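>>> The sequence and its predicted three-dimensional model are supplied below.
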Amino acid sequence: MPSYHPAVTSRHVAPRRPRALRHARARSRHPLLRGAAVVATGVLAFAVAGTATVAANLQGNITSADVSDLVVPVDEPSTDATPDPQDASAGQALDILVMGSDERDGENAAIGGSVEGMRSDTTILVHVSADRSRAQLVSIPRDSLVEIPACTATNGQTSRPRTDLFNSAFATGADMGGDAASAAACAISAVQVNTGVTVDHYVVVDFVGFTKMVDALGGVTMCIPEDMSSPMAGLQLSAGVQTLDGTTALAFARARKGVGDGSDTSRLGRQQQLLAATLQGLLSKNFLTDTGQLIGFFDAATESLTTDPGLSSIADLTGLAFSLRGIDPASITFLTIPFGPAPSDPNRVVWTPEADAVWAAIAADQPLPSSEPAAPAAPATTDPAAPADPAASAPAAPEPTPTETKAAGQEAFTGADVTAVCS
């Protein structure tokens, strides 16, 4: 039987020698490169070590000392701009009731004499339009016969409703509560019931507060058309342009007997003139655009003011005043509410139907109705058949428009109008 010999395959061939790795073969083939790499590595290590040694030696040679806190700094202008005052009621129409108080305690007694109680002969409703482009200051005669509603003082006392003089509302509140807040509450109630206007804020200013405001402004310059003398008010002024200090301005505003016709209407007119001159001073001296001056003005004035919480801070007052910085004096109107003699007593007054139109315009935040309707255009008188006269057709030189003098207290006027003429 023939013997079987399996085929010899490659799997059974004697194993070959292991191949040398390629990189090992490369090193073995380039001994010079390997030596160069070793030398480069050594040189680099030596250089790094040497540099570190030199740096350490140099650092040790330097002496450091911080003197930044010891030198005088460069006086550079600040880059932090002072933010403009913010109007907390921006976009809203405001009605503010301003009342002058003749309370005669403390410093007030030194100015006006000592008298018991608290009265108000000056009440002005100030309307500021929502867009801050208009302001109307409406004086309310103290002798107006109006409905006085029941009102409550800060101590809880309540008065009975009645028909009486307008300024009795302020006095009633003061007598019940013994403070300016009670007086203001009753006066505000009387205004709202008789006008339909909602009072947003109030300000009660006494003698001292008024004089400080005028003095903080540097006085008020006014035209005094004739000599004025009122011993009872302590007023003595010569005709001409005068700059009134706080005390003199107060006497000018309070004087009634011995000045003009001695009426309360005449006094209201002088108060309006004084307010107009004060506002002109604020605008001309840039008080409304200079935050520093504005804050200083209110800082002096607010020592003797009583206000509601909405106007109780310098920030509130300066924010509102700053919002009026661009107002045109011609858009600030002063007027006394239209009135006539009371049928029951010629020494008292009642509001006329024209007053209703004023209050309605204020409540709607609209311009006041004009008291002087525009004159109709004159019809043409030229005869077309008549021959043209060359001389008549030549343009005539324009005549200067005479300056109209408004009667303050008797008719409305603006901050741009003339209410007194000094030679």
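Perfect, thanks for sending it.
>>> Could you use CA atoms for every contact and neighbour count after this?
Will do.
>>> count of residues packed around V358?
19 (other C-alpha atoms under 10 Å).
>>> which element is it on?
Using DSSP states H and E, the element containing V358 is helix 353-363.
>>> where exactly do the helices run in this protein?
Taking DSSP state H as the criterion, the chain carries its helices at 22-29, 31-61, 107-112, 167-177, 180-195, 207-216, 246-254, 264-284, 291-301, 314-323, 353-363, 390-393.
>>> Among those, which comes closest to C422?
C422 lies closest, by C-alpha to C-alpha, to one member of the helices of the chain: helix 264-284, at 14.1 Å.
>>> Give me the distance between R34 and R27.
Between R34 and R27 the computed distance is 7 Å (C-alpha to C-alpha, to the nearest Å).
>>> Indicate which one of the helices of the chain is closest to L97.
helix 180-195 (7.3 Å).
>>> Contacts made by that closest one with the rest, please.
With C-alpha atoms under 8 Å, 6 or more residues apart in numbering as the test, helix 180-195 has contacts from 97, 99, 146-154, 166-167, 169-177, 197-199, 202, 204, 306, 356, 359.
>>> Put this next to the first one:
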Amino acid sequence: MTDDIKLKRKRLSPVSIVLISLVVFVFSAIVVGGAFVLLYEPDPNKSNFGGYYETNTDGEIVLPTDNEGSIVTLPPVDNDKKVFNFLILGHDKVAKNTDIIMIVRCNIDENTISIVQIPRDTYVNVSGKKSHKINALYGAYYNSAKKAGSKDPTMDALSQLAGLLQTTFHIRINHAAIIDLDGFVKIIDTIGGVYMSVPADMKYTDKYQNLYIDLKKGEQWLDGEKAMQFVRYRSGYVNADVGRTNALKIFMSALLKQVKENMNVSTLSKCATEILSNMSSTIELGDFIYFAKNALSVDLSKVYMVTLPGKGLMVNGASCYVLCRADVLDVINNHLNVFNEDIKDSEFDPYRILTDDTNSKVSSIYSSPLGTVKAEVYVASDVNENSIDIPRRK
């Protein structure tokens, strides 16, 4: 008998081969996907939106020009700069009015965030649109897209409004998102609610909108439903529109603090799909995780919030908010500019959408000199410490 023992190599069954292949594939996907998230960097020149163009009586496009007649175009962004702008909209339940309009700049190079709020009553004079309030534009674009048979009127309307703002403010908007009230409630619940101090009792009822607000003054946890009540309340403020933008600053400061203290990249990544599913946006998962990761590293003392400066005015029986051109341009250069040079006055609002040259009261406010309405810049850390005094009706 020989002592040599031949070891026979056991052949794998087809099922085993499939299982092992599947394990290897999944493992590889996790490794590659994780590496992608860690190494992924979005293109600062990428924008999902075109510009806004007006037409003449013959239906021909009239390109925007500066004071010297030169065509106004957006310059490229330095590829070495990591600075991005996001348009964020929130609309009500009954109509498509966007009661929350803000543009957020993420400056990853300087580790800062700027949140620029546009009051919903901001005066606009857009060709072919009946309403002179900016919060009605999204709904008008939505209805037009739906009437034209659009497969996705929400994204079409979002793109048109983003294009209008890009051309008017002469900025680049990289991404945009719109959230309805139900989506807002679900997102706040997903992150566990927000602990904050409600500055005063808030009570209001609007049966038409199925809106019932009943909050008591003091520190408390706000779940999604109560958070929605807080950000929608406006009737008790002396300046209802601007008062609500300042209340939103209080909420956002508390929200950012809550997220920074209780979440990390891993937990935010787990919430990403749920958050994105409750909004319509151009933001993909990789973008969301990239920007969320960077936002977590920003100190609250470097989160700036400002409302575009302007003055209230009754226009054709409607309460409007007319922007002050010079002061708005100053805010945009400081908080939304992503280019290497300042945005020039000749490049700003080339179609004069933010004014009406036939209305002396509107044009007077619009053309007022720099410093007429100085924009107050709030810092999130200070707001969390001292809140904001919002004048209330007696």
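That came through fine. Everything numeric in this text was worked out from a predicted model, so none of it was measured.
>>> Superposing both, give me the TM-score.
For these two chains in superposition, a TM-score of 0.64 is obtained (TM-score structural alignment, normalised by the length of structure 2); 287 aligned residues with a C-alpha RMSD of 3.4 Å.
>>> Now do the buried residues in the helix holding V358 of structure 1.
355-356, 358-360, 362-363 (16 or more other C-alpha atoms under 10 Å).
>>> do stretch 111-131 of structure 2 as well
Neighbour-count burial for stretch 111-131 of structure 2, counted by 16+ other C-alpha under 10 Å, picks out 111-126.
>>> try stretch 247-265 of structure 2
Using 16+ other C-alpha under 10 Å as the test for burial, stretch 247-265 of structure 2 gives 247-260.
>>> Likewise for stretch 249-258 of structure 1?
Within stretch 249-258 of structure 1, the residues scored as buried using 16+ other C-alpha under 10 Å are 249-257.
>>> which one of the residues you listed sits closest to H23 of structure 1?
For the buried residues of stretch 249-258 of structure 1, the minimum distance to H23 of structure 1 (C-alpha to C-alpha) is 109.1 Å, reached by A249.
>>> which residues sit in contact with the residue in structure 2 that that closest one lines up against?
By TM-score structural alignment, A249 of structure 1 lines up with A227 in structure 2. Counting by C-alpha under 8 Å, 6+ apart, A227 of structure 2 makes contact with 185, 188, 193-194.
>>> So which of those residues is the closest to F25 of structure 2?
Of those, the one sitting nearest to F25 of structure 2 (C-alpha to C-alpha) turns out to be I188, at 35.4 Å.
>>> Tell me the residue in structure 1 aligned with the closest one.
Aligned counterpart of I188 of structure 2 in structure 1: V214 (TM-score structural alignment).
>>> Distance-wise, check that match relative to F298 of structure 1.
Distance from V214 of structure 1 to F298 of structure 1, counting by C-alpha to C-alpha: 11 Å.
>>> neighbour-wise, which of those two wins?
When neighbours are counted by other C-alpha under 10 Å, V214 of structure 1 and F298 differ, and V214 comes out ahead with 23 against 19.
>>> What residues does the closest residue to the more buried one other than its chain neighbours make contact with?
Counting by C-alpha to C-alpha, 6 or more residues apart in numbering, V214 of structure 1 lies nearest to G246, which is 4.8 Å off, once chain neighbours are set aside. With contact set as C-alpha under 8 Å, 6+ apart, G246 of structure 1 has these partners: 210-215, 219.
>>> now those residues as CSV including distance to F339 of structure 1?
Output for those, formatted as CSV (distance: C-alpha to C-alpha, whole Å):
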residue, distance to F339 of structure 1
F210, 27
T211, 30
K212, 33
M213, 31
V214, 30
D215, 34
G219, 33
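>>> for the helices of structure 1, which one ends up most surrounded?
helix 167-177 (a mean of 24; mean count of other C-alpha atoms under 10 Å).
>>> which secondary structure elements does it contact?
helix 180-195 (3 or more C-alpha pairs under 8 Å, 6 or more residues apart in numbering; DSSP states H and E).
>>> okay, the helix it packs on sits on what stretch of structure 2?
Using TM-score structural alignment, helix 180-195 of structure 1 pairs with 154-169 in structure 2.
>>> Aligned to D299 of structure 2, what sits in structure 1?
Match for D299 of structure 2 (TM-score structural alignment): D328.
>>> From what I see, that match and L279 are in contact.
No - taking contacts as C-alpha atoms under 8 Å, D328 of structure 1 lies outside contact range of L279: 10.9 Å.
>>> check contacts around V39 of structure 1.
Contacts of V39 of structure 1 by C-alpha under 8 Å, 6+ apart: none found.
>>> Please identify the residue in structure 2 that aligns with W351 of structure 1.
Match for W351 of structure 1 (TM-score structural alignment): L323.
>>> Identify the residue nearest that match in space, chain neighbours excluded?
In space, L323 of structure 2 is closest to G310, 4.0 Å off (C-alpha to C-alpha, 6+ apart).
>>> roughly how far apart are the match of A249 of structure 1 and T267 of structure 2?
Noted for A227 of structure 2: a distance of 21 Å to T267 of structure 2, by C-alpha to C-alpha.
>>> Same check on D99 of structure 2?
To T267 of structure 2, D99 of structure 2 is 30 Å away according to C-alpha to C-alpha.
>>> give me every residue that touches the residue most central in space within structure 2.
By C-alpha atoms, centre = their mean, structure 2 has its centre lying nearest to I88, at 2.0 Å. Residues near I88 of structure 2 by C-alpha under 8 Å, 6+ apart: 100-104, 176-179.
>>> Please say which position in structure 2 G269 of structure 1 maps to.
Match for G269 of structure 1 (TM-score structural alignment): N246.
>>> So its match is in contact with S387, correct?
No - contact criterion C-alpha under 8 Å: N246 of structure 2 and S387 do not qualify, at 9.6 Å.
>>> mind checking how far P161 of structure 1 is from E147 of structure 1?
7 Å.
>>> A109 of structure 1 too?
32 Å.
>>> Over to G117 of structure 1?
Going from G117 of structure 1 to E147 of structure 1 by C-alpha to C-alpha gives 22 Å.
>>> again with A49 of structure 1
According to C-alpha to C-alpha, A49 of structure 1 stands 103 Å off from E147 of structure 1.
>>> ok so, going back, could you measure from the residue nearest to V214 of structure 1 over to T221 of structure 1?
For G246 of structure 1, the distance to T221 of structure 1 (C-alpha to C-alpha) stands at 11 Å.
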